[in-house]
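Peer 1: Okay, structure incoming, though there's no sequence with it:
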């Protein structure tokens, strides 16, 4: 307790115990060692401001184009009354489901213009979902609903690129123009850091080049028209995985390796 500052870490069966840090100057709340049980709605109330945050927690899975991936349900065997549904993307498109109550199992591989056709395998014992021969169009957010409880996965299918130390690298967003109302977020996934973002409706462009001990300082440039990100004078410190997120799902992923001059 600092002044009139209290953290209630033992509420809700202690799921926040030893995980909460409250900044006594800004009022910002940090949750450390975060887990699925911390998913949900958070509210901030002050005398003049009320804010709401919905926290989604994803298991991030990284892979290369053409690989297969299994999204695990973490069940060893389904029970007689279990209902499992797998969904994909912003629209929560239903991909597959098992209903033990009716003894039915269905894979909807022709949805979304058939991008999953002949690629989905559903394990009828555990409910785990395998996607074979993945491409970048299979990247994004997947949701597993088990008896009305949800688990989230972020599948990143990485393109690979090599660049020489000291050169500049532009990671293209794939867009010629950002549409009104879109938000783009660039993340450095090796240490899960937000390094740039754009909000097209108010021309708000922000580059966070002082994160990670300043390794990106004076090196980042964000194109306000396309959302593409340029890293100047790149070094081996900047090697790793980069992800471009739209507001609700993965948009592009790139694995960057840096070789010496």
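Peer 2: Yep, it's here. As the structure is a computational prediction, the values presented were derived from the model and not from experiment. Numbers count the residues shown, from 1 in each chain.
Peer 1: switch to C-alpha atoms for all contacts and neighbour counts from now on
Peer 2: Noted.
Peer 1: so the residue of the chain positioned farthest from its centre, which of the three states?
Peer 2: Residue farthest from the centre of the chain, counting by Cα atoms, centre = their mean, is residue 3 at 36.7 Å. Following DSSP: H, G, I helix; E, B strand; the rest coil, the label given to residue 3 is coil.
Peer 1: For residue 18, see how far away it is.
Peer 2: 19 Å (Cα to Cα, to the nearest Å).
Peer 1: do the same with residue 46
Peer 2: Computed as Cα to Cα, the residue 46 to residue 18 distance reads 24 Å.
Peer 1: Residue 248 too?
Peer 2: To residue 18, residue 248 is 30 Å away according to Cα to Cα.
Peer 1: Contacts only, for the residue lying closest to residue 21 once chain neighbours are set aside.
Peer 2: Among residues not flanking residue 21 along the chain, residue 30 sits closest, at 5.0 Å (Cα to Cα, 6 or more residues apart in numbering). By Cα atoms under 8 Å, 6 or more residues apart in numbering, the contact set of residue 30 is 19-22.
Peer 1: next one: residue 141
Peer 2: Residues near residue 141 by Cα under 8 Å, 6+ apart: 88-90, 152-155, 248-250.
Peer 1: That one belongs to a strand?
Peer 2: Yes - looking at residue 141 with three-state DSSP, it is inside a strand.
Peer 1: And for it, nearest residue in space, chain neighbours not counted?
Peer 2: Spatial nearest neighbour of residue 141, excluding adjacent residues (Cα to Cα, 6+ apart): residue 154 at 4.6 Å.
Peer 1: got the contact list for the one you found?
Peer 2: Residue 154 neighbours (Cα under 8 Å, 6+ apart): 58-61, 139-142, 250.
Peer 1: Got another one to weigh against that:
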């Protein structure tokens, strides 16, 4: 949210510098944030005594404002088009410029200005005031929802991506309904989206599969002249058995300048370790948070990676690594002692969540194997129960059953391919839609619990 806020501030400052107006090019496109006012400049410094000025809007060229200087008549037709311009139009009585106040997506489109026999066109593009923040676990798929139930026959939809705020937006997917064309540009940006993009041919929503940290960034959706934005965060999941050690890898071969490690606890990012190369200072703050990290933190003095020893469930949660101005995120799950389960090949195995009934805000995930592959998920708030049967070459196809009351998982018709570790992650007591929160934010003490089941499958 902080990143999105900074973007809004910068955009507003730019708009203020432009005085909310745009010039007299033959066709001019301007971005404007929803809810703000915009002035469309006629290009005149002063109207002449015989000038007739008309402002029109949309494909039907609907007359919305008119000035007849000779008759000293200034008129706004704000009840046309179902009243979308009512109490929103203002005419400048000296220049004839038009201001649209309290803009909404209905005001996006082409405005035509006729000054006597001369015609100019302006295109207004509106941005949503706030974008969505979406989190996904590394390797999982994520869907960016267009919020359309169905596209219209004349819709043009474009998806763009940029890694950082200052980067240029790169077109990665496009739908042109009039031309019946659905296109994904998988080879852009060094092919990071190759075989990973899927477009919904009914709604225009975009799904990114097999996510990596390369897919983390800003996604921009333009539907005709309306623009929405999404911030995607990709968290790497680390899991460790209680009592063991875990290393959070900085990804560096050698440090430069400054590194900070922070731990998320109840939405506060607490500084737990810091390196300042310039002053040759390596510091661990192991007495913070009631000393839960005391004598447990070790910093690698070459790479800046962080090692946590003698882990307990108190160390589960989100870790943030800031390298200069870049931030990386890690989610750590600390599991209790395993419950080993043995099952005869062909039989079913029941993995008990331990719950008698899920709460309305619960999110439950079942993951399998060393890669923590998501195989089943329940989101009670969204009333969504999903089994991902086609992952891992379809080994779980038609074999997974979720209990919609307790979240327990049953694997039927087991084979040796189903042998391994099943990890249960339960996010509890969510106060807002989980799609708007970081995975690492959810994994705070009191909100997150986990179990692991080691399943062995034996023959006849």
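Peer 2: Arrived safely. These numbers were taken from a predicted model, which means no experiment stands behind them.
Peer 1: follow-up on the earlier one: looking at residue 46 and residue 18 of structure 1 now, which is surrounded by more residues?
Peer 2: Taking other Cα atoms under 10 Å, residue 46 of structure 1 and residue 18 do not tie; residue 18 has more neighbours (14 against 8).
Peer 1: In this structure that one contacts residue 7, no?
Peer 2: No - in this structure, residue 18 of structure 1 is not within contact of residue 7 by Cα atoms under 8 Å, at 9.6 Å.
Peer 1: where's the alignment partner in structure 2 of residue 206 of structure 1 relative to residue 405 of structure 2, distance?
Peer 2: Superposed on structure 2 with TM-score structural alignment, residue 206 of structure 1 falls opposite residue 385. Look at residue 385 of structure 2 and residue 405 of structure 2: by Cα to Cα, they are 11 Å apart.
Peer 1: Comparing those two, which residue is more hemmed in?
Peer 2: residue 385 (16 against 12).
Peer 1: State the helix or strand in which the nearest residue to that one once chain neighbours are set aside lies.
Peer 2: Of all residues not flanking residue 385 of structure 2 in the chain, residue 378 sits nearest, at 4.6 Å (Cα to Cα, 6+ apart). Using DSSP states H and E, the element containing residue 378 of structure 2 is strand 373-379.
Peer 1: looking at it, residue 328 of structure 2 is touching residue 261, isn't it?
Peer 2: No - with contact taken as Cα under 8 Å, residue 328 of structure 2 and residue 261 are classed as non-touching, separated by 9.7 Å.
Peer 1: ok, these two, which is more surrounded?
Peer 2: residue 261 (26 against 17).
Peer 1: Aligned counterpart of the more buried one in structure 1, please.
Peer 2: Residue 261 of structure 2 maps onto residue 86 of structure 1 when the alignment is built from TM-score structural alignment.
Peer 1: wait, what's in contact with its match?
Peer 2: For residue 86 of structure 1, the contacting residues are 94-97, 129, 142-145, by Cα under 8 Å, 6+ apart.
Peer 1: cutoff 10 Å now
Peer 2: Neighbour list for residue 86 of structure 1: 71, 73, 92-98, 107-108, 122, 127-129, 142-146, 150-152 [criterion: Cα atoms under 10 Å, 6 or more residues apart in numbering].
Peer 1: ok, now residue 195 of structure 1?
Peer 2: When contacts are counted by Cα under 10 Å, 6+ apart, residue 195 of structure 1 touches 185-188, 206-212, 216, 220, 222, 229, 242.
Peer 1: Also residue 382 of structure 2?
Peer 2: So residue 382 of structure 2 contacts 360-363, 433-434 (Cα under 10 Å, 6+ apart).
Peer 1: Select only the buried ones of those residues in ChimeraX?
Peer 2: Command for ChimeraX that selects the buried part of those, burial taken from 16 or more other Cα atoms under 10 Å:
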select :361,362,363,434
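Peer 1: Just give me the closest of the contacts of residue 382 of structure 2 to residue 215 of structure 2.
Peer 2: Closest to residue 215 of structure 2 out of those is residue 434 (19.6 Å), distances taken as Cα to Cα.
Peer 1: surely the closest one meets residue 361?
Peer 2: Yes - Residue 434 of structure 2 is within contact range of residue 361, at 8.9 Å (criterion: Cα atoms under 10 Å).
Peer 1: what is in contact with these two at once?
Peer 2: With Cα under 10 Å, 6+ apart as the test, residue 434 of structure 2 and residue 361 both reach 379, 381-382, 427.
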